[in-house]
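In: got a predicted structure here, sequence first:
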Amino acid sequence: MTDPVHSSESSRPPAHDAKNRFVIDREGLRFLWQYARPRRRTLALSFAVAVVLAGLSGLLAWSVKQIVQSLTQGGTAETIGLWVGVAMVAVVFNSGLEVLNRLMLTTLFARISQEIRIDLFREIQDNPIAFHTHIRTGELASLIGNDVQSAAAGVLETFSALWQHPATFLFLVGLMFYLNPWISLIALVLLPLLSACVTWISRRARDAQMSFMDNQSKLLGVMVESITNVRQVKAFGMEAQRTEQLASRGEYLIHYLRKAALLSSLVSPVTDIINGVAIGLMALLAYWQIQHGYTTTGAVAGCLMAAVGLKKPMKGLSQSVVELQRSFAAVRRITWALGKTDRRTGLPVVEGPVRQVTLENVSFSYDGRRSVLDGISLELRHGERVALIGASGAGKTTLLDLITGFYPCTSGRLLVDGKDLATLDVKSWRRQIGIVSQEPFLFDASIEENIQYGNPEATTEQVARAARRAGCDEMLARLSEGLKTRVGERGCRLSGGERKRVALARALVRPISIIVLDEATSELDPEMEESVLRVIDGLAPEMLVLNVSHRPSILRHCDRALVLEDGSVRETTPAEIQKSLEASGECIRAGGPHG
């Protein structure tokens, strides 16, 4: 069976693949196309506008040719005025269509950004806990925010690189060949040189963009981590250290930003130089041809006008290819995150109430080498109150994570009413479980909204009933707005006991079979703890209660006691443990992060 926790290599966004030296990433194009395909009508309309724009560019060059030819060959004022008018109309229509095209593509970009962002956010939430424990929250935020924008921009750059600029280029080159094929050959001879330069720049730009995005996400990770843990930062006097880490990461970011900006900015001067050399050579050849009577001044003027017009599509095409590397880099990071989700569908749904949970010879390892849990077998039944105790690192939290389906077993089976959890829909299983943790997270919303978060479809009556079952009556009577009272960020306007009761109500607002109390009363005074535990006692006949705590007081409210030692489980009675603790004068030690 595969290790449930990813290795260090697979738990990080991908670095640049040195073997992939292609300027155009086929996988990246396939990813972008799956989002662009539903809007292919918009793309088709944009392509039609691009063709018209290309034709207008050619018409402008042809008009210049006609004007110059009329001036040098004694054309009438009416003829000159006609072509001047045609040129003006071409300029006006060209400007208007460019605005229309940009508006359509920008709207397309915004829609595709939204769709990628929603899909990525959904997948990140569905990813296993192992994924989240190996990547910072800030890095995920950067992935959802910055990388999505860069990836979606690839649709615009792809359109520009494959359709818009090539269409204009082909129109103008075709006109040049019609007017003077020998002069036009100069542009085609220098085109491979431009292509080689752009390819060289693009390959290095992709490296720089990948490094920039990686450091950008890490910098955001440091920021979010410091802000969300500001109490710990202040308590240990780590302000200067965290600021230094942010500054250090920022220096890396500046380095790669400068590198990426330099590579991107090289495209414009390189294109200008090659285009300038081409026009200079064309002018010299045109002079020689005119002197020997091989061409006319009007044909040369039109040809040179078209050559000048080539500057825009050539520069745009080159820049699009380079900027496309940012999009491909972002797509690689996004597809890495999308590939972590278990995509099995059609699995049987767990229906409540669940009567029994069985562990058969279950073992678990985070790294594939050292077992945290080893050969555990036990039965947990509906209506029981089970205490789960053990020293720090014994595996209490890990066992809870297996029972709640956050991690799969490395070996052995976890059975839900006799059915292997690995073959069931784990989301439906989690809907049968209510969890109250040591630090329950409350949103900056009303008490009602926080409770309803446990069941978005719950009515006001169901929310009020859950609040009563959780013992919130006294608290709500004291608050002038009752359930409508806003709790503040992280529930800062409520006491610790009140936050626990709201969290308990949130767990009870939907029908559940198991209630998990993970150090849920550890921060409460004895009187408040006893009050909360009495509420749990009243719920016990309706469900299985799993209580993890380092406080001996919970033992009076439990029917069974499971002691975790060295990755194994030993069952005893709460009375025996209580007697042993009283004799030794000790208390149960709290569990650590993997306790």
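Out: Noted; the coordinates are in hand.
In: for the rest of this, base every contact and every neighbour count on C-alpha atoms.
Out: Fine.
In: residue boundaries of the helices in the stretch 201-350 of the chain?
Out: Remark: helices assigned in the stretch 201-350 of the chain by DSSP state H, counting those that start in this stretch are 230-235, 239-291, 297-309, 311-338.
In: turn the ones you listed into TSV, columns for distance to Ile588 and mean neighbour count.
Out: Listed next are the helices of the stretch 201-350 of the chain as TSV, based on distance: least, C-alpha to C-alpha, whole Å; neighbours: other C-alpha atoms under 10 Å:
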stretch	distance to Ile588	mean neighbour count
helix 230-235	25	12
helix 239-291	34	16
helix 297-309	81	23
helix 311-338	40	24
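In: against that first model, consider the following:
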Amino acid sequence: MSVLKKFMRYYKPYRGIFFLDMFCALVLSLIDLAFPQILNILTDEVFTDTTGNITRVVVYVGAGLLVMYAVRYVCEYYITSWGHAMGARMESDMRQDLFDHYQRLSFSYYDRNNTGEMMSKLISDLFDIAELAHHGPENIFISVLKIIGSFALLMMINVRMTLILLCVTTVMVVFSFRKNIKMRRTFLDNRRKIAKVNSRLQDTLSGIRVVQSFANESLEQEKFSKSNIEFLDSKIESYKVMGSFHAGNGFFQGLLYTVVLVSGGYFIAKGSLKADDLAIYALYIGIFLNPLNVLINFTEQFQKGYSGFVRFLEVIETEPEIVDKKNAVELTDVKGDITFENVSFQYKDDAEVLNSISIDIKAGKTVALVGPSGGGKTTLCSLIPRFYDVTAGAVKVDGIDVRDVTLKSLRKAIGIVQQDVYIFDGSIRDNIAYGKPGATDEEIIEAAKNADIHDFIMSLEDGYNSHVGERGTRLSGGQKQRIAIARVFLKDPKILILDEATSALDNESERHIQASLDRLSKNRTTIVIAHRLSTIRNADEILVISNNSVQEQGTHEELLKRNGLYAKYYNMQFEGLDEIIM
């Protein structure tokens, strides 16, 4: 019932369409129930008339039936068109809610879940939910009306025969209910297995260049085949359950007709039923069985939609771990002072990454973080924009705990340039403007010039409107990096985080981009995660992070004089061995 209430909330904006749809369903049901009754009246009172009025009555009845079925046409058109449109709108609302919630979920959720499975919930699951949203209430309403109406009319014709019919129908319902439970399990398993197929597909296609560069197409085919076969096995199992379900119900329907024929013949022989009444009874049996068939078929649709909605709720009801406090304030007039006060952090169900780290970074200063991979440098920087929250201690910006300010205002004050740059599918203009939606052409061009990418852009046939391809496949690594830098120039943050922004580039590209980064860092508080120590010699302070804590702290010259970890790393790089220790 809890799931049903949550599902019903999506009908609220479309109550007018919904109630009119139900009204049309009511009219349609009454018209379908009326025909056998009209035939019964004509048989008993008109067709036996010997006064010659049959022709005139039939003309009037025919005209009435014509009007009746014209009304039925209008009702069925509305149910099929506007009813489906209502389901599509509800699907759209759910999809938007799910997408919006994905945007709110914290990094930790994406650490634990696969993109392909998330896409499956956004697309295929919601399609079945939409079909349920439209057909569910309508099918139930029409079927219940027809079953009750036809049952009442059957009772009027012959009570004893109808009670026998009710006994067979009860057994049929019990059978359907038991099979329905098995179908629910199999359809939920279908959902999980197709999500794994989508996950495997997304993973392989995203990494197709790596796959082909290693000539591992056969390996990926084998992995996809495994997921595909698991889904196939699940589907076959569901079809077996559906097969026994539909075949069993088909048997019971045949049994109903058999019972009607045998019992009807018995009652005619006993004189308690007229042959004409048996013919009318058979017509109502058809009306009685049709909604039963609809309900039986609906159970399959219901289980698909229900299992999809349950998976939808699993995401919607996942609370983001990083949210604004109720009394969170806007971070304004940012200067850029950053303080780490006894900060500790660990990921869920994992070892501690940072332990009691205290750092004070003054506004406008440049601080470099160095140390072995996995030492916690990127994690430390991720605590400033609250991609993760500290386990203990506090991170402060301008003396204010980052947990006391709104996420939007905090993250607007921070610009990040990473080693793995993400370029959106679209134009160069769109990608640069991502740093400031609504930026003017002049602002975009100025940012590109500061990032030393303007001349390259103008050399392209379409200039700033040039298409970059998915993930920027039409651009080199250095070009993507400079577009990312232009994006941050346009954002103009007071705090800048450079996460190994040049480590994947060749020496020439590095020199160009380093010059852009130097311009970008001017008058900003800058934290640099460095791989090549030669790029951070001029940092105001260097922190060596190893074994979850700050091991050394000082300027380049001071740390070299100490002849500690930093000096060791620096000398190893000088000897060309940086790949061993970084």
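Out: Good, I have the coordinates. A quick note: this is a predicted structure, and the numbers were derived from the prediction, not measured.
In: which one of the helices of the stretch 201-350 of the first structure lies nearest to Trp182 of the first structure?
Out: Nearest to Trp182 of the first structure among those is helix 239-291; the distance by C-alpha to C-alpha comes to 8.4 Å.
In: from the chain's centroid, how far away is the closest one?
Out: Here helix 239-291 of the first structure is found 30 Å from its chain centre; the criterion is C-alpha atoms, centre = their mean, to the nearest Å.
In: that helix against the second structure, how far on average?
Out: Aligned to the second structure and superposed, helix 239-291 of the first structure gives a mean residue distance of 2.1 Å (mean C-alpha distance after the TM-score superposition for the first structure).
In: ok, now stretch 46-57 of the first structure?
Out: Superposed on the second structure, stretch 46-57 of the first structure shows a mean distance to its aligned partners of 1.0 Å (mean C-alpha distance after the TM-score superposition for the first structure).
In: need the helices of the stretch 201-350 of the first structure in TSV (columns: distance to Leu400 of the first structure).
Out: Written out in TSV, the entries for these read as follows (distance: least, C-alpha to C-alpha, whole Å):
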stretch	distance to Leu400 of the first structure
helix 230-235	26
helix 239-291	33
helix 297-309	68
helix 311-338	26
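In: so which of these comes closest to Val426 of the first structure?
Out: Each of the helices of the stretch 201-350 of the first structure was scored for nearness to Val426 of the first structure using C-alpha to C-alpha, and the closest is helix 311-338 (18.5 Å).
In: next helix or strand past the closest one?
Out: Next along the chain after helix 311-338 of the first structure, taking DSSP states H and E as the criterion, comes strand 356-365.
In: neighbouring contacts of that following strand?
Out: Strand 356-365 of the first structure is contacted by residues 3, 371-382, 409-418 when judged by C-alpha atoms under 8 Å, 6 or more residues apart in numbering.
In: rewinding a little: quick one: closest of the helices of the stretch 201-350 of the first structure to Asp147 of the first structure.
Out: The minimum distance between Asp147 of the first structure and the helices of the stretch 201-350 of the first structure falls on helix 311-338, with 5.0 Å, by C-alpha to C-alpha.
In: which bit of the second structure covers the closest one?
Out: With TM-score structural alignment applied, helix 311-338 of the first structure matches the range 289-316 in the second structure.
In: superposed on the first structure, what's the mean shift for that stretch?
Out: Relative to the first structure, stretch 289-316 of the second structure is 1.4 Å off (mean C-alpha distance after the TM-score superposition for the first structure).
In: show me the one of the helices of the stretch 201-350 of the first structure that comes nearest Leu483 of the first structure.
Out: Here helix 230-235 is closest among the helices of the stretch 201-350 of the first structure (C-alpha to C-alpha), at 28.9 Å.
In: need the outlier residue of the first structure, farthest from its centre.
Out: Gly74 (66.6 Å; C-alpha atoms, centre = their mean).
In: give me the three-state assignment for it.
Out: Classification of Gly74 of the first structure by DSSP: H, G, I helix; E, B strand; the rest coil places it in coil.
In: what does Leu415 of the first structure give?
Out: Look at Leu415 of the first structure: counting by three-state DSSP, its state is strand.
In: hmm, back to that, out of the contacts of strand 356-365 of the first structure, which are buried?
Out: 3, 371-377, 380-382, 409-417 (16 or more other C-alpha atoms under 10 Å).
In: stretch 10-20 of the second structure aligns to what range in the first structure?
Out: The aligned range for stretch 10-20 of the second structure is 35-45, by TM-score structural alignment.
In: which parts of the matching stretch are buried?
Out: Of the residues in stretch 35-45 of the first structure, those buried (16+ other C-alpha under 10 Å) are 35-36, 42-43.
In: narrow those residues to those in helices?
Out: Among the buried residues of stretch 35-45 of the first structure, DSSP state H puts 35-36, 42-43 in helices.
In: contacting residues for the residue nearest the centre of the second structure?
Out: Centroid-nearest residue in the second structure: Leu122, 3.1 Å away (criterion: C-alpha atoms, centre = their mean). Contact analysis of Leu122 of the second structure by C-alpha under 8 Å, 6+ apart lists 95, 98-99.
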